[in-house]
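> have a look at this prediction, sequence included:
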Amino acid sequence: MTTGRFHKMHGLGNDFVIIDAREEEITLSGAQVAAIADRHSGVGCDQLIILRPSIDADVKMQIFNSDGSQVEACGNASRCVAKLIGDETRIETDGGIIIGSATADGAIVDMGTPRFDWQSIPLAYAMDTLNMPVGWEDLQNPATVNVGNPHVIFFVDDSASVELDRLGPMIEFDPLFPEKVNVNIAHIKNGAIYLRVWERGVGLTRACGTGACATAVAAIKRGLVSSPVQVNLPGGTLVIGWHDGESIQMQGPTSYVFSGEADWTRF
């Protein structure tokens, strides 16, 4: 497929170009993905999603960041795909199979069970992942959680005061994280989480579904909040539910922006 239709959707401002390739094959290079994601000369998006046939689920979701790199999971994209397809949808990702159901204003997604052992994050060497004995400047003793992709979470007094645009890439590329890492900065107020995310391969983002899940799980494990918890991001609010040993439930709104057609060979 060289020319085809696409959908533009977003969840809380975390936006996606979604290409349905379940009936016609499409292959894009990392450079092509980056060109499509460019907000000045392409369609523009945080992530590009290709939907493919799946043997084990209703659909396979291939996820690319705006720099052309491929990643294992994306919570907001999962919600958008669930809303796009409708009903209850089993979605295969490289991070595992998740289940999404459309709601009136968006979708609720079962994100599976989080992983906490250092090999599954992964980290370069063994350590306590709930209270890591490491830090970067004033950001100290984070937690790490894998929710299909790796996240490091710092709880601070005021998330807005952290220079995340400067510290985010420093932490993302630290050798401690052999597959790089998503960086989450959060504070707790009145039982709710206020969160900012530096997303690996993307940068500062208005919302990150897996980041909201990982941060909520870490906050619950540390006894800072109870489930379900409201997670407030720059783009809006998600509600995350999780109890130890169970899967993560994430609910929030999605928006269908427009559909279009493109000649992919031009990118």
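Okay, I see it. Just so it is clear, the structure is predicted and the values come from calculations on it, not from any experiment.

> going by C-alpha atoms from here, please, whenever you check contacts or count neighbours.
Will do.

> pull the longest helix from the protein.
Secondary structure of the chain per DSSP state H: the longest helix is helix 209-221.

> show the subsequent helix or strand relative to that one.
strand 229-233 (DSSP states H and E).

> I'd like to know which elements whichever helix or strand comes after that next one is packed against.
Remark: after strand 229-233, the chain's next helix or strand is strand 236-241, criterion DSSP H and E. Contacts defined by 3 or more CA pairs under 8 Å, 6 or more residues apart in numbering; DSSP states H and E place strand 236-241 against helix 209-221, strand 229-233, strand 249-253.

> what comes up buried for the second one?
What it means is strand 229-233. Buried residues in strand 229-233, counted by 16 or more other CA atoms under 10 Å: 229-233.

> what about versus this one:
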Amino acid sequence: MQSGGVRFLKGHGTQNDFVLIPDLDDALSPTAAQVIAICDRRAGIGGDGLIRIAPEPGGGYFMDYRNADGSLAEMCGNGARLFARYLVDAGLQQPGSFEFGTRGGVRTAQLEPAGDVSIGMGPANVGAESKAELGGQVYSGTAVDVGNPHLVCLLDASASSTLAALDLSAAPHFDADVFPHGVNIEFVVPLGADRVRMRVFERGVGETRSCGTGTVAVAAAFRHSLRIGSAIGRPVGDVGPVTVDVPGGTVCVSFEDGQDGGATLTGPAVIVAQGVIEQDFWDRHR
């Protein structure tokens, strides 16, 4: 913490935006109330979440991610790209490939001083079938674990207007027995054999312009559906990278050796501002 307040940066990945707090002395422990106040878009800085940049005990850095409601989260793909971008821009890591810690496990970043950032997201495990309910309509979905839980609801390829009309101002209902800790829910329309469009309701946040782990979950579920011939009306062989269109832009998800384990997420990461959170504001919201 610097004299007079707490330094922060603001950035986004495909308009999924975050407040970053460098804490290289590991001196800060934001409370849920502080995170909520900082992420408030009218009375705070505003963001879908807060990322504290902390040191790892054995060297390197840890991505301490909190949702906008103050809850802890295992991993955030868009936030991870921004985290990696900051480390390189600040001279804390050299451009190229390096690892960092998250609650979802160790992740690997690949980036140069300019251009997109790639994050090794680890396994994307396709699980059981489940359902989401929204506006009185029930949507079939597939559970996918990307270090955090997702439910991917794949709509018909002709349902673009349905996707656009979904009211995600309130959380969809889901099976709490399947997802006891809550779930991120994606609604997806295929645009071909290697491209999809999605919207997402993130647990602890609401609808966001993008969700990095969500795009990986969607790509994994989509590839699974292609293999059984249910997404575009015909079975296909193994598919390559999947382009995912989100309201905030476009990312690409690829998989090592043609498998759903070992996903890599590639997309932009932009730091737009920096400043200081006033000490009074920080202290008042403990």
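Perfect, I can see it now. In this text the structure is predicted, and so the values were computed from the model without any measurement.

> give me the TM-score for this pair.
The TM-score (TM-score structural alignment, normalised by the length of the first structure) is 0.88; 252 aligned residues with a CA RMSD of 1.9 Å.

> how about the helices and strands packed on strand 236-241 of the first structure in CSV, adding distance to residue 15 of the first structure?
Formatted as CSV, those follow (distance: least, CA to CA, whole Å):
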stretch, distance to residue 15 of the first structure
helix 209-221, 12
strand 229-233, 14
strand 249-253, 12
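
> so which of the ones you listed is the most packed in?
Among these, the stretch with the highest mean neighbour count (mean count of other CA atoms under 10 Å) is helix 209-221, at a mean of 27.

> ok, average deviation of that one from the second structure?
Per the superposition on the second structure, helix 209-221 of the first structure and its aligned residues are separated by 0.5 Å on average (mean CA distance after the TM-score superposition for the first structure).

> now that helix against strand 229-233, angle please.
With axes from the mean of the first three to the mean of the last three CA atoms, to 10 degrees defining the directions, helix 209-221 of the first structure sits at 140 degrees from strand 229-233.

> which part of the second structure matches helix 209-221 of the first structure?
Under TM-score structural alignment, the match for helix 209-221 of the first structure in the second structure covers residues 212-224.

> how about the helices in the first structure?
30-37, 75-85, 164-172, 209-221.

> dump those into a markdown table; add distance to residue 4 of the first structure as well.
Below are the helices of the first structure laid out as a markdown table (distance: least, CA to CA, whole Å):
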| stretch | distance to residue 4 of the first structure |
| --- | --- |
| helix 30-37 | 13 |
| helix 75-85 | 17 |
| helix 164-172 | 34 |
| helix 209-221 | 28 |
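
> of those, which is nearest residue 16 of the first structure?
Comparing the helices of the first structure against residue 16 of the first structure with CA to CA, the closest turns out to be helix 75-85 (7.0 Å).

> quick revisit: nearest to residue 180 of the first structure among the buried residues of strand 229-233 of the first structure?
Using CA to CA, those come closest to residue 180 of the first structure at residue 233, 22.0 Å.

> just to check, that closest one is in contact with residue 187?
No. Contact criterion CA atoms under 8 Å: residue 233 of the first structure and residue 187 do not qualify, at 11.2 Å.

> now list whatever residues contact both of these two.
194-195 (CA atoms under 8 Å, 6 or more residues apart in numbering).

> and the gap between the alignment partner in the first structure of residue 268 of the second structure and residue 141 of the first structure?
By TM-score structural alignment, residue 268 of the second structure lines up with residue 253 in the first structure. Per CA to CA, to the nearest Å, residue 253 of the first structure is found 32 Å from residue 141 of the first structure.

> got it, and residue 221 of the first structure?
14 Å.

> for residue 150 of the first structure, same thing?
Note on residue 150 of the first structure: its distance to residue 141 of the first structure, by CA to CA, is 16 Å.

> who has more neighbours, the two?
Between residue 150 of the first structure and residue 141, counting by other CA atoms under 10 Å, residue 150 is the more crowded of the two (26 against 18).

> from residue 198 of the first structure, how far off is the residue nearest to residue 165 of the first structure when sequence neighbours are not counted?
Spatial nearest neighbour of residue 165 of the first structure, chain neighbours left out: residue 204 (6.7 Å); criterion: CA to CA, 6 or more residues apart in numbering. To residue 198 of the first structure, residue 204 of the first structure is 5 Å away according to CA to CA.

> joint contacts of the two?
Shared contacts of residue 204 of the first structure and residue 198, counting by CA under 8 Å, 6+ apart, come down to 164-165.

> neighbour-wise, which of the two wins?
Here residue 204 of the first structure and residue 198 are compared on neighbour count by other CA under 10 Å; more neighbours surround residue 198, at 27 against 18.

> could you find the closest non-adjacent residue to whichever residue in the first structure pairs up with residue 202 of the second structure?
Counting by TM-score structural alignment, residue 202 of the second structure corresponds to residue 199 in the first structure. Closest residue to residue 199 of the first structure apart from its sequence neighbours, by CA to CA, 6+ apart: residue 182 at 4.8 Å.

> in contact with the aligned residue in the second structure for that neighbour, which residues are there?
Here residue 182 of the first structure is matched to residue 184 in the second structure, going by TM-score structural alignment. For residue 184 of the second structure, the contact set (CA under 8 Å, 6+ apart) comprises 149-151, 200-203, 214.
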